[in-house]
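Participant: this one's sequence-less:
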């Protein structure tokens, strides 16, 4: 009898949502009954997308509205208060471990053998969920939020010291709630993020800690667009030096936007910067041409952008195991990154990319110049082979299945 694994993620989009759905699909392909819950997208254990009544808006009666207004619950008051103050927080994102959703009562939670949590900010109510769900829990880390309070990365903690009360209070709430977990495991896609998590004792009840990389579909060579055809599609010339930069919002500080911009503004060699994401980057340098593709959902078009580029620029200041790095490798595209986070564990200089030893724009500029002096030495087939070896969905699924069985037995 196949085990039933339920994945919970706040949304089905963004880096964590995409990674969680890839794992869900990998498990289905390996014969595991897998289901998925998010605010706007639910898949049941029969692999059917369903209309989830849990999240349907139900118009309250006048009496109910009056009661809520006059006698709000502690959770509701906390959410309201946080909603008012969070506009003053300078950060990429903040979230609460408090929610009005009663996910512990969800039919798929009741049906599951194992609960696999992913990015659950503003979705799971920690106190009620962990107190009332006694099933094995696997917590897959996608950023630092599970072992912080309201913030998701150190960079935002350090620049918002005025909100340390909220950070500490929500951390303590999480810590107390997680004490109810008697059979749990922590999974991190990178050793870096696992090491960061284990620096604090919030997961002391979770007896298993392991690294399992996220997966990426490796298509056969014949299914990929050629570099030549991809460049034609994007109006690029065959001989152009093309850098690809991708971010949900292009000007996110943690993604290294400032360092990348300064580096490109000081380069004196012709370069085309191809960007995917919300917003537009302005580079004040006549040597650098910026071609913005905007926000793209079409996976084939995104793949073509990787193929058209000579290199993916991934100058994150903090990052776990970015999907963009995996996607670049899967398309045979090398990656330039600072020597931080999960990138260090997979980028080998002059083999599948280049690591920048110092986190500053000058070092990044010099690495970009060095890359284009040696760009013909990178073998796209070798890079794709590495992706297949390290990030295959078959390997990921087998490691998770082994972990699930260990918890159940």
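Facilitator: Now that the structure is in, tell me what you want to look at. All values reported here derive from a predicted model rather than from experimental measurement. Numbering: from 1, shown residues only.
Participant: going forward, measure contacts between C-alpha atoms and count neighbours the same way
Facilitator: Will do.
Participant: Helices of the stretch 301-409 of the chain, residue ranges please.
Facilitator: 323-330, 361-373, 380-390, 393-408 (DSSP state H, counting those that start in this stretch).
Participant: relative to helix 393-408, how tilted is the host helix or strand of residue 185?
Facilitator: Following DSSP states H and E, the helix or strand that holds residue 185 is strand 184-188. For strand 184-188 against helix 393-408, the angle by axes from the mean of the first three to the mean of the last three C-alpha atoms, to 10 degrees is 160 degrees.
Participant: Presented hereafter is structure B, for comparison with structure A:
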């Protein structure tokens, strides 16, 4: 049975929508059962579903974007860039979406750009209660802000709490950004099955530093690109097809709202090109806009919106250089498309573009927002001799094939989905335990052989669990790995038997699912399970035998029970589970620190290296004689 992934995106068009479609298509080719569910369907991609079906549903669908922005009427002087309020009633809950998702029964929900009334924070909280692991790709900053999609330069709201938003120009500090931030905050803190994907290292780091998403697991996987569709096309033929017959150097610039949205950098491009020498030898091609203020002395063609891949491929291939002067890009899709077509890119050395462009290897990274350096970058590319330009173009293509080729990226996403599921669909029960909203405690026990090997202490664990108060048993579940069984409970506690867990990622999930890990072994040298659990920040309850005392400090990072004393083992379990949230957080931090400070692999490796060197030098006996 293949993995079923459900992508949620407001649209299958636009920058984020196209990126979502590309990943969806790549996953289908990679054998994943991928489905794309959208509010606005414009394309005909396979397994793409429009949410609205009936006439009434389609009317509501058209109203949702307008309802979502209704609160902005209070701010007539706001900045013209996009701003998305997120309040519980604007628009109302998307109950049709929840019903559709329940019917589709996905293993993973992958969120993309979900604004324009498609999914608000209340819907997201309701989605989380389905118990399905969720991944959210950040196509812009909106998920961790009070409404803006690009954070203003001097704004600190994302790290503390939004109000008095510089984009709204409100007269009072407690504006819509404040209430949007609070609405998201209240919802997010109740969501425990959400992982964030930063499409670039920059936006992943921004999410880590934000107040809204800083406590969520964050990974970094890019957008894919089909390098068979986006591939070099003969430059003379591309120009012939576009009817560009004049022998000029061609410069490309393009984005949705290319000349009307300030953050796309058209003003910076104009400033850079305005001071270029030999303007008569240049031709500027602009796509994503039908008009704009032209640059004196430079012939300019406005191509309007290019919706198909072939038109974009022709434009990239026809040009000598692509300029991407954006203020902020979560990834930089036009840059990767251009490079895939063998056309070098000049951009500012900022945000997600740094993941795509390597300075003077496949393009040029100008100092952030320095238009003089942007001009120098354009001049540098256009001034290269034919051999050096050919090398730059080859590097451009190779860099995208190496890092962003669709089948490779699809495999990386598939692995990420499987990790979210706890190592694959076989461990979906573990994922549900890990990602559920915890109104109960989870304790863990794991050992090769489980109850078959007496010294592993399974019978002592059973005795200890039977001694716990009935009220605590009712609030507790136990996961057992290292053995399989059909029994549904142990000493009155609901049990989940996961069998053998072979990979580190799945073990990591198992330890993290637990509030406490129990090691009732009667004989241990240096327990891997104790070390692994502590490293994951999960306190351990164990007997004070063998090497356990080398790793556990009583009531500092766990609990050391008297040897073979099941009653004291029960007291240890009850003590850990009974801690208040602050005391437990301290215990968990101590657990993690006790391993990283003493048993980190590089520290242990260094000790072994020193021992090897000592042995090579004659060993301890020779040292004694000296």
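Facilitator: Nice, I can see it. Because the structure is a prediction, the values reported are computed rather than measured.
Participant: hang on, the earlier thing: what's the matching range in structure 2 for the strand holding residue 185 of structure 1?
Facilitator: The aligned range for strand 184-188 of structure 1 in structure 2 is 194-198, by TM-score structural alignment.
Participant: Now find how far off-centre the matching stretch is within its chain.
Facilitator: 3 Å (C-alpha atoms, centre = their mean, to the nearest Å).
Participant: Average separation of that stretch from the aligned part of structure 1, please.
Facilitator: Superposed on structure 1, stretch 194-198 of structure 2 shows a mean distance to its aligned partners of 1.2 Å (mean C-alpha distance after the TM-score superposition for structure 1).
Participant: Of the helices of the stretch 301-409 of structure 1, which stretch is the most buried?
Facilitator: helix 323-330 (a mean of 23; mean count of other C-alpha atoms under 10 Å).
Participant: Tell me roughly how far that helix lies from structure 2 on average.
Facilitator: Helix 323-330 of structure 1 sits 0.8 Å off on average (mean C-alpha distance after the TM-score superposition for structure 1).
Participant: And the contacts of that helix?
Facilitator: 15, 19, 215-219, 246, 303, 306, 312, 314, 334-335, 343, 352, 383-384, 386-388, 391 (C-alpha atoms under 8 Å, 6 or more residues apart in numbering).
Participant: Check stretch 183-200 of structure 2 too.
Facilitator: 86-88, 121-122, 124-125, 128, 131-139, 204-205, 207, 212-213, 216-223, 330-331, 351-352, 355, 434-437.
Participant: Tell me where the stretch 401-550 of structure 2 has strands.
Facilitator: Assigned by DSSP state E, counting those that start in this stretch, the strands in the stretch 401-550 of structure 2 fall at 441-446, 476-481, 489-490, 493-499, 516-519, 540-543.
Participant: JSON lines please, covering the ones you listed and showing mean neighbour count and distance to residue 300 of structure 2.
Facilitator: Shown next, in JSON lines, are these (neighbours: other C-alpha atoms under 10 Å; distance: least, C-alpha to C-alpha, whole Å):
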{"stretch": "strand 441-446", "mean neighbour count": "23", "distance to residue 300 of structure 2": "65"}
{"stretch": "strand 476-481", "mean neighbour count": "21", "distance to residue 300 of structure 2": "66"}
{"stretch": "strand 489-490", "mean neighbour count": "14", "distance to residue 300 of structure 2": "74"}
{"stretch": "strand 493-499", "mean neighbour count": "20", "distance to residue 300 of structure 2": "64"}
{"stretch": "strand 516-519", "mean neighbour count": "27", "distance to residue 300 of structure 2": "66"}
{"stretch": "strand 540-543", "mean neighbour count": "30", "distance to residue 300 of structure 2": "68"}
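Participant: Export those strands as TSV, with columns for distance to residue 621 of structure 2.
Facilitator: Below are those laid out as TSV (distance: least, C-alpha to C-alpha, whole Å):
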stretch	distance to residue 621 of structure 2
strand 441-446	42
strand 476-481	45
strand 489-490	54
strand 493-499	48
strand 516-519	39
strand 540-543	37
